[in-house]
Structures are given as structure tokens and as C-alpha cells.
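Student: A predicted structure for the sequence below; I have some questions about it.
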Amino acid sequence: MSDTDHVPRYPNDAVAHTNKSSDEAARRWRVAIEIGDQGSGTEKTSVKTVSAEKIESGEDFAIETLIDDRVLAIFRHAGKWYAIDGMCSHQGGPLAEGVVRDGCVTCPWHGWQYDLATGIQMINRQPLQESFPIRQIENRVEVSLH
């Protein structure tokens, strides 16, 4: 089956499939987090600020942010960055407020669990949460939505 023949089977499958392109030049990266002094960001931007000390401590954390009218949950877990749709596909719970363990986030509302890297729901193994490419370049963490 070619990319043009892809038939979406699950709610987020259509967008997730097209967003997995390996063509870096075609990606549009958006700054989601700036690493620096707390309070260095402005109130007029949705870019969140995280202290360099928090990153260096190795502490796991999650941040909810808005990029292009999309709510995203961005996780720092086990030294890696992850970005997934911030609203649980079950009933819209805030995934950034969920508990993260072993590469999986548990929605705080009803306990649905998703793999951070793929968005796959852990019980039925279906790709229900859209996941996004994410990278850190110097003091910026960027997400590609398209």
C-alpha cells in the first residue's frame, strides 16, 4: 500500500500518518518551550518557559500548551521529549495532568493510558492519540504539527 492509498482506520490515524513524514525540509517546526529563566516569556505568547535547572535535574514533567489552536501535552520523561494531543480521546481529559510511568501517561479523568511516543492506547493497542515529532535545539523545544 502506498502513502496515497492509506485509508484511516482510527480517529487520529489520518493526520498522524501524514505527520510521520521523514522529510525534515517539509516540516514546519513551532517553538513550544523556551529553556531559561522562569518568567522570561511574555504573557502574549503561548510559548512556555522551563528553567534550565529543571531540565538538568533529570526530573520528569509535563506541560500543556497551545500551538496553532491545538492543545498539546509535552512531556520530558526519562531524558527524552514527547508531544501528543493534549486532550484524551476518551472524553477530553487533560493528559498533561496525568501520571507518567514507564513511557505511558494515564489520563487523570478516567484512567485511559497512552504510549508517549506513539499515542497508542495501552489496553486495546489502537492509535487513538496523535503524536508529534519534537526536538530540542539549544534553548528551544520545537514541535512539528504538519
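Tutor: That came through, no problem.

Student: can we go C-alpha only for contacts and neighbour counts from here?
Tutor: Will do.

Student: Helices of the chain, start to end?
Tutor: 13-19, 52-57 (DSSP state H).

Student: I'd like to know which of those lies nearest to Trp29.
Tutor: With Cα to Cα, the closest approach to Trp29 among these belongs to helix 13-19: 11.7 Å.

Student: and the comparison structure, right after this:
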Amino acid sequence: MSDSDRVPRFPNDVVSPANRADGNEEREWQPVIEIREDQSCSGESTLKIVSRSQVESGEDFAVEALIDGRVVAIFRHAGDWYAMDGMCSHQGGPLAEGVVRDGCVTCPWHGWQYDLATGIQMINRQPLQESFPVRQLEDRVEISLT
């Protein structure tokens, strides 16, 4: 078996065995972001609105969402989506407001850094942030907390 055969289905499966599943159909997916032509809000939507141009521009950005009473940070970085617990494990800083660079986010409060894909803290290499599978289906971004 080569190293490429050992890549987990979702990067966070390295950290959280509870998130492992044989396929996407076994997960409970929750819509979090709606991608629209512009960011204007029309109607009563509980989804975060992100403009299509922002997604297609290739620029990194983050959105904070409250899902089932839980703060989740959803990142768009280098063309991929990532999701993790939105409160820093150090002292609860808002990770969605942090700087993202080279696949990691730096908490804006005290500088703790976490790998976007796994939630592993970059200094002690411990899995301190729970990360979640995330996917984009057409104009919706969904995550699975289970």
C-alpha cells in the first residue's frame, strides 16, 4: 500500500475517528453557506451569504456560523473548503477572524496556530481543534458535525 492509498477520505479523519464514514451518504450534512451572484440578502435565510466572485477569485476568506449551538469556522483557502471548531482551544478566540497562510489559521487573540485540514496545533502537534468534513454542492456549502 502506497502513502497515497492511506490518505483519509476527509483530512479530519486523522483527528476525529467519530467523523469517519465509508461514504458521504452516511453523513448528516447541514447547509451553512449559500453562494450568490452578490452578497445582498433577500428573504429569510439562516445561511451565510457569500458572493460567487469571492469564491471564484481564489482569495482566502472565512465565515463564522452557529450550527446546533456550536460556533464553526468555515474557511476557503487555496481553492478548498475547511471547517473546524470556531473557538480557539487556548482561550476561545474567534478563529474565523484569524490570518490564514500556508494551510493554517492563526488565532487573532494569542497567536495559536492550527492546521486547517486536521485541527492539529502547529507547535505541539496535538489535535486540539475538532475539524469537520465540508463540501460544496452547486451553490451550497455543507458541513457534517457527525
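Tutor: Alright, I've got the coordinates. All values reported here derive from a predicted model rather than from experimental measurement.

Student: what's the TM-score here?
Tutor: TM-score of the superposed chains, computed with TM-score structural alignment, normalised by the length of the first structure, equals 0.85; 132 aligned residues with a Cα RMSD of 1.7 Å.

Student: taking the helices of the first structure together, which one is wrapped up most tightly?
Tutor: The highest average neighbour count among the helices of the first structure, using mean count of other Cα atoms under 10 Å, belongs to helix 13-19 at a mean of 17.

Student: Other residues contacting it?
Tutor: With contacts defined as Cα atoms under 8 Å, 6 or more residues apart in numbering, helix 13-19 of the first structure is touched by Val7, Pro8, Pro127, Leu128, Glu130, Ser131, Phe132, Pro133, Ser144, Leu145, His146.

Student: that older thread, columns distance to Gln91 of the first structure on top of the helices of the first structure, output as CSV?
Tutor: What follows is these, written out as CSV (distance: least, Cα to Cα, whole Å):
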stretch, distance to Gln91 of the first structure
helix 13-19, 18
helix 52-57, 31
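
Student: closest one to Ile63 of the first structure among those helices?
Tutor: Nearest of these to Ile63 of the first structure, taken as Cα to Cα: helix 52-57 at 12.7 Å.

Student: re earlier: the helices of the first structure: which one's closest to Leu95 of the first structure?
Tutor: helix 13-19 (17.7 Å).

Student: who's in contact with the nearest residue to Ser131 of the second structure once chain neighbours are set aside?
Tutor: Residue nearest to Ser131 of the second structure in three dimensions, not counting chain neighbours: Met84, with 3.9 Å by Cα to Cα, 6 or more residues apart in numbering. Each residue near Met84 of the second structure by Cα under 8 Å, 6+ apart is listed here: Val72, Ala73, Ile74, Leu116, Gly119, Gln129, Glu130, Ser131, Phe132.

Student: Quick check: closest non-adjacent residue to the fifth one.
Tutor: Right, the one you point to is Gly119 of the second structure. Nearest to Gly119 of the second structure is Gln129, by Cα to Cα, 6+ apart, at 4.4 Å.

Student: how about that neighbour, what's its partner in the first structure?
Tutor: Taking TM-score structural alignment as the criterion, the aligned counterpart of Gln129 of the second structure in the first structure is Gln129.

Student: isn't its match right up against Cys88?
Tutor: Yes. Assessed by Cα atoms under 8 Å, Gln129 of the first structure is found in contact with Cys88 at 7.2 Å.

Student: Now list the buried members of the contacts of helix 13-19 of the first structure.
Tutor: The neighbour count (16 or more other Cα atoms under 10 Å) marks Pro127, Leu128, Glu130, Ser131, Phe132, Pro133, Ser144, Leu145, His146 as buried among these.
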